[in-house]
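Asker: Just need the structure, nothing else, for what follows:
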Amino acid sequence: MSFQRLQNGHVRDSLGGKIDEYLDHRELPMYKDKPYNYSASSKTKPIYKRWRTIAGIALATVTLLYWLGSSNSTDSKPHAKPNKSGSWGWSNKKLGIDWNSRREEVKETFVYSWNGYEQYAWGFDQYRPLSKDGAQMNEQGKGLGWIIVDALDTMMIMNLTSQLSHAREWISTSLNYDQDYEVNTFETTIRMMGGLLSAHYLSNSFTDLANVKDDDKGAPGEDLYLEKATDLADRLMGAFDSPSGVPFASVNLQTSLGKGSHVDDGASSTAEASSLQLEFKYLAYLTGEKNYWEKAERVMEVIDDNGRQDGLLPIFIYPTTGTFMGENIRLGSRGDSYYEYLIKQYLQTEAEEPLYENMWSESLAGIRKHLITYSNTSHLTVLAERPSNLEGAISPKMDHLVCFMPGTIALATTGGVTVNEAKAAGKWNEQQESELRLARELTKTCYGMYKVMATGLAPEIAHFALSEPPHMESDGILESAELTDDPEAEWRKDYEIHHQDNHNLQRPETIETLFYMYRITGDEMYREWGWEIFQNFLKYSKADDNAGYTSLAHANEIPPIEKDNMESFWLAETLKYFYLLFSPPDFLPLTSVVFNTEAHIFPRFKLARGLQTGWERTPRDAQGVMQKAFKKSKTLIVQKPLQHETAPSSLPDEQKAGEGHVGLSG
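Answerer: Alright, predicted model coming up:
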């Protein structure tokens, strides 16, 4: 499709310039890969080739035999037979879909994006594909590897050896974290430290993935990724040196001095403080250094000892006191990954820390009690917000960031095995059935965020028309309407997309959920939804001249107005989850790995090397209220407060407002 290219600052009547000025000053929610063939298992010649020379066969017979041959070819596995545990039994309702070919298209899109960055902005932390230039996060220093390190494991799983070799060379010769510069503690941990640890894991455990000789055992650079991750972690540790143990929002890489946020009265975002644990725990497991584990886990104890009702937390917490600021409760920006990391900490240590599963279950029950409601006409399931407190008015607002949640619910419901496996093992009950149904309905709502837009690409935020008073899930589950293609369909009226919220920043959360939903349920519908969304990215966000893909300032009009930025999480998360969605289900199985909130891949492991859960929960009553009479006797270890001052964030304007995944990306 050809249309006049519109971008910020270059639009008739200065519309783009006005939008760009608005976005730059508005606080946006943020968030937040050698040959390796899992699928080829048969060399059987397709049936249709055996019959090609037989004359007189009817066209219908030829078509049928062709389909039968495709189902037995090495390039498609939608009809895979059950494995040894009798698990898969997938079925492909749409005949002849070659998911391997579609996966290759995702790889080609990654290469196109990477080549643009490599050509026009190599070594820079930010990339503008329309301007064809880049910028550093630290204007006085060298690049910190935001895009390069974030994309390492995607290149590995995609078997992109030459691209990986170039990235690894830059890390070896140019990446130096000894810079007098303040970074966001959370973003740096999940993207940079997480990216390095994931690269270390994959390069050591999957030697057929994009094999680079310098990674080989005994090679001089064998431990490059781990060494860089450890150096970075040691610099980040100063963020935890607060009076409460809750990390400061930012930290100076050279001095390791933690700094309170320059906004929000110095409070840290709850999600940011509680989404460092997977990374520091895995590093502790690799190195045997308990300090990483203990500092990160201490945060969870301080948070939980606040005894918040029904496991639902306000979105700000003070590092100085370990207590919450305000009563704004949501699973969007600044709240989201706290809940994600509860269940993932439980899975990371192979279910050996059951208190995290307990915390997850409590929070999910609280979400269903207080936040799950339905749109007025079509009864779409909405995960809403409580801006004042749990007894206050409900806000019918869903950040796109919330769309991580249905996939996480599905993962928690089975622990990573398929529904068929869980049922065969006798580990399925009405509660799990109910939670999976919720996951399905929320996924549908998130898919609708794409379908309702002119470009088919979701807005940053959606609002919903609710009944008055709102119908909550506790009032009874409602059946949702079908999301038909009819442009006048009633379901579309339940979505209220505000003009200032219709930008698309290449976010991964819905694709992440589609990946989990397909892996858990085996339902091909989720792949088909993902393919539809992927095609819309190709159609509306591709930059010219092999420059990559860009965010959109306005995604609800055609042609869209482009925003000149390619997020690092486009490479690290969005394209990675597309690739995994279209991959065979036994590629990086969910029973073996856990993904951090930036889609970096860590192994599951058993507690070892003296690592253990270092705290116990204070008992709660049936209503989830903490029983202070039973509160364990302990003295809060108050460290001598470091001289910390508010300081400007190291993130772009768009990232300052949110919890991980804007601006810098991810």
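Asker: make it CA atoms for all contacts and neighbour counts henceforth
Answerer: Noted.
Asker: Now for Asn556: which residues touch it?
Answerer: Met453, Ala454, Thr455, Pro459, Asn502 (CA atoms under 8 Å, 6 or more residues apart in numbering).
Asker: Looks to me like it is in a helix.
Answerer: No - counting by DSSP: H, G, I helix; E, B strand; the rest coil, Asn556 is not part of a helix but coil.
Asker: in the stretch 51-200 of the chain, which spans are helices?
Answerer: 59-72, 99-120, 146-150, 152-157, 161-174, 185-187, 194-205 (DSSP state H, counting those that start in this stretch).
Asker: before we move on, what about the stretch 351-500 of the chain?
Answerer: So, for the stretch 351-500 of the chain - with DSSP H, counting those that start in this stretch - the helices run 354-370, 405-414, 419-424, 430-451.
Asker: Name the stretch among the ones you listed that sits most buried.
Answerer: helix 405-414 (a mean of 25; mean count of other CA atoms under 10 Å).
Asker: What is it packed up against?
Answerer: helix 336-348, helix 430-451, helix 509-521 (3 or more CA pairs under 8 Å, 6 or more residues apart in numbering; DSSP states H and E).
Asker: of all those, which lies closest to Ile317?
Answerer: Of all those, it is helix 336-348 that lies closest to Ile317, at 12.2 Å by CA to CA.
Asker: which residues are in contact with that closest one?
Answerer: 31, 270-272, 274-275, 277-278, 330-331, 352-357, 359-360, 363, 401-402, 405, 408, 412, 415, 593-594, 597, 603-605, 659.
Asker: Ile147: what's it in contact with?
Answerer: Counting by CA under 8 Å, 6+ apart, Ile147 has contacts Phe124, Asp125, Gln126, Ser568, Leu571.
Asker: measure Trp67 to Ser91 for me?
Answerer: 13 Å (CA to CA, to the nearest Å).
Asker: okay, the two: which has more neighbours?
Answerer: Trp67 (18 against 15; other CA atoms under 10 Å).
Asker: Just confirm the more buried one contacts Asp98, I think it does.
Answerer: No - here Trp67 does not reach Asp98: they are 11.3 Å apart, not a contact under CA atoms under 8 Å.
Asker: re earlier: looking at the helices of the stretch 351-500 of the chain, spot the one closest to Glu108.
Answerer: Of the helices of the stretch 351-500 of the chain, nearest to Glu108 by CA to CA is helix 430-451, at 22.9 Å.
Asker: relative to helix 509-521, how tilted is that closest one?
Answerer: If you take axes from the mean of the first three to the mean of the last three CA atoms, to 10 degrees, helix 430-451 sits at 140 degrees to helix 509-521.
Asker: Let's compare: structure for the following, please.
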Amino acid sequence: MTVLIRRFVVLCISATVLLIGFRQLAQQDDLPPPHSTSSSQINHPVIWKDVPLRYPVSSMIPLPSGAPSPIPKIQHEFGVETENNKAKRKERLETVKKTFLHSWEGYKKHAWLQDEVTPVSGGYKNGFGRRGATLVDTLDTLSIMGLDKEFNLALSALNKIDFSTTEEPTLNVFETTIRYLGGLLSAYDLNEGRHRILLDKAVELGDMLYIAFDTPNRLPITRWDWANGALEGEQEAPSQALSAEIGSLSLEFTRLSQLTGDPKYFDAVQRISNQFEKHQNSTSIPEQYRKLYEGAIEAAKKHLFFRPMNPQNQDILISGTVRKNAADFIKLQPEGQHLACFAGGMVGIGSKIFERPDELDIARKLVDGCIWAYDSMPTGIMPESFVAVPCPDPKDCTYSTEKWHEAVINDRSIRSTLDVARIIREDGLVPGFTEISDRRFLLRPEAIESVFILYRITGDTSLQDSAWRMFQSIQNSTQTPIANSAIADVTCPPEREPEKLDECESFWMAETLKYFYLVFSEPDVVSLDDWVFNTEAHPLRRPQSS
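Answerer: Reported below is the predicted structural model:
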């Protein structure tokens, strides 16, 4: 009788598992397929390599050959950690992984092969052409976390995505490159070239993006009518473009040339770098990037980075905004942005590879400035943007409530009739902040990105503790039964739950949780001496010098 009961129990469990599996498959089958086109004239895949070039290059810029130039060591020499520290680190690591799996399962159930899951309503959004943005963006995170079963599931789904067309009539070349092309190439590199489909899809997409460069000056159309490109219509690059957008294409296109041996991708982006330096003397490529960086960092130190007055009298820095008028007068706007928190990590890496050791201290102060912005808010989360009080003299920046109140009043257009206590109360201001210009948190990665980089450079475990505080605060305010959601107001008091915006961009799993995971990983997991991260946190393998 006991044997029969056991068999019955096993049968019931098996049936339950099968039923759940069938239900999940049925839910996924209810979702629209990931291939659609915005053009009534194109209803089939486009073979982009066969599209005739309007403005072919007369001489291809070759991919640099020979041994790569040596790059100074970036990462700290980590010693043996204590058993207690190791246990704490691994516990935090597993917690981050569980949070990732929670969001990943929500995406699989509610938005499989769509661009993004809506984490409150349990639906999906397709703002990137319905080409599985979250799936492609997250491939390398799955590999890094050792989630082989989930990675193979996502890999098999790639066959259903057509990267030669899109549902969006205007393709954002920057976002498509960093999320899709970067995601495919990173997963290929991390898996040591074992999955050919990743490179094949990267080439399919790279050939599409290459036609966006088919303009009279060979500079890309950043918001591109891809169907017009496929149908051989006239094309011209815009008269203006964000330098960060077109400059950020270099990694992915260069790596695609390295992996395929086809120089056309490198040629396309090297022409952008040459334009950046067109008024300077011709130099070799490594020296070109050094020269561009050194000019930019000197200007940033002089005009952009500022020390904010704060109640703790911390010696920290914020990367602000600079405006220049017609008379060439430069004025600092003491506005901090979450997006600008990448600066600390950038300056840190620059200080190592360009051998500028004094700037590592600046990098740390920039990172500490973003940590301060997190710690200052009632939710423990930094807002999208805020205004602080810059110190007139960075060497004498003692905080006073009177100076803060004066700055709060001066930031308002009508001053005489204002009650400062009322402004602070109604605007939800905390000491040191004169305005919270955008109270949202959009699950952004830039702050933890720089915390991770500075930890790997310095080995300072206090940065891991800061990362943990940030992670716990984000988790407490953003988790839903489905995934994690952007929130409307980081100044929400502790007794109230922040309003959730029903948004979960693909960078939450591709970037934010990846960096949180890596800051608690062993230091040799995606070492900064072997890998370089693109704008979307996709690590690409660095060619090593002999």
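Asker: okay if I get the helices of the stretch 51-200 of the first structure as a markdown table plus distance to Leu466 of the first structure?
Answerer: Formatted as a markdown table, those follow (distance: least, CA to CA, whole Å):
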| stretch | distance to Leu466 of the first structure |
| --- | --- |
| helix 59-72 | 45 |
| helix 99-120 | 37 |
| helix 146-150 | 39 |
| helix 152-157 | 40 |
| helix 161-174 | 49 |
| helix 185-187 | 35 |
| helix 194-205 | 39 |
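Asker: Tell me which of these approaches Lys563 of the first structure most closely.
Answerer: Of the helices of the stretch 51-200 of the first structure, nearest to Lys563 of the first structure by CA to CA is helix 99-120, at 15.5 Å.
Asker: quick one: which of the helices and strands packed on helix 405-414 of the first structure is nearest Ala60 of the first structure?
Answerer: helix 509-521 (31.6 Å).
Asker: Show me the helices in the stretch 201-350 of the first structure, by range?
Answerer: Going by DSSP H, counting those that start in this stretch, the stretch 201-350 of the first structure shows helices at 224-236, 270-273, 277-287, 290-304, 336-348.
Asker: Give me the buried positions along the last one.
Answerer: In other words, helix 336-348 of the first structure. Residues of helix 336-348 of the first structure classed as buried: 336-348 (neighbour count, 16 or more other CA atoms under 10 Å).
Asker: Likewise for stretch 228-245 of the first structure?
Answerer: 228-230, 232-233, 235-245.
Asker: His370 of the first structure and Asn389 touch, don't they?
Answerer: No - if you go by CA under 8 Å, His370 of the first structure and Asn389 don't touch, sitting 10.1 Å apart.
Asker: quick revisit: distance to Leu144 of the first structure added to the buried residues of helix 336-348 of the first structure, as CSV?
Answerer: Below are the buried residues of helix 336-348 of the first structure laid out as CSV (distance: CA to CA, whole Å):
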residue, distance to Leu144 of the first structure
Asp336, 26
Ser337, 24
Tyr338, 26
Tyr339, 29
Glu340, 27
Tyr341, 26
Leu342, 29
Ile343, 31
Lys344, 28
Gln345, 28
Tyr346, 31
Leu347, 31
Gln348, 28
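Asker: quick check, nearest of these to Gln179 of the first structure?
Answerer: Ser337 (28.4 Å).
Asker: What spatial separation is found between the closest one and Ser85 of the first structure?
Answerer: Taking CA to CA, one finds Ser337 of the first structure at 32 Å from Ser85 of the first structure.
Asker: I'd like the helices and strands packed on helix 405-414 of the first structure as CSV, with distance to Ala555 of the first structure appended.
Answerer: Formatted as CSV, those follow (distance: least, CA to CA, whole Å):
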stretch, distance to Ala555 of the first structure
helix 336-348, 24
helix 430-451, 10
helix 509-521, 16
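Asker: do you know which of those helices lies nearest Thr255 of the first structure?
Answerer: helix 336-348 (27.8 Å).
Asker: that older thread, quick one: which of the helices and strands packed on helix 405-414 of the first structure is nearest Asp153 of the first structure?
Answerer: helix 509-521 (15.8 Å).
Asker: against the first structure, where does stretch 143-150 of the second structure fall?
Answerer: The alignment of stretch 143-150 of the second structure onto the first structure (TM-score structural alignment) covers residues 156-163.
Asker: Look at that stretch and report the distance between its end residues.
Answerer: Note: stretch 156-163 of the first structure ends 9 Å apart using CA to CA.
Asker: in it, what counts as buried?
Answerer: Neighbour counts over stretch 156-163 of the first structure (16+ other CA under 10 Å) mark Met156, Ile157, Met158, Asn159, Leu160, Thr161, Gln163 as buried.
Asker: Quick check: the two most widely separated of those residues?
Answerer: Across these, the longest distance by CA to CA is 12.2 Å; it joins Ile157 and Gln163.
Asker: Show the contacting residues for Glu499 of the second structure.
Answerer: Contacts of Glu499 of the second structure by CA under 8 Å, 6+ apart are Ile487, Ala488, Asp489.
Asker: can you check Asp133 of the first structure too?
Answerer: Applying CA under 8 Å, 6+ apart to Asp133 of the first structure gives the contacts Tyr120, Ala121, Tyr127.
Asker: try 10 Å this time
Answerer: Residues in contact with Asp133 of the first structure, defined by CA atoms under 10 Å, 6 or more residues apart in numbering, are Gly116, Tyr117, Gln119, Tyr120, Ala121, Trp122, Phe124, Gln126, Tyr127, Ala547, Asn565.
Asker: Alignment lookup: the third one to the second structure.
Answerer: Think Gln119 of the first structure. Gln119 of the first structure maps onto Lys109 in the second structure, by TM-score structural alignment.
Asker: Count the residues that sit near its match.
Answerer: Lys109 of the second structure has 20 nearby residues by other CA under 10 Å.
Asker: With Lys539 of the first structure instead?
Answerer: For Lys539 of the first structure, using other CA under 10 Å, the count is 13.
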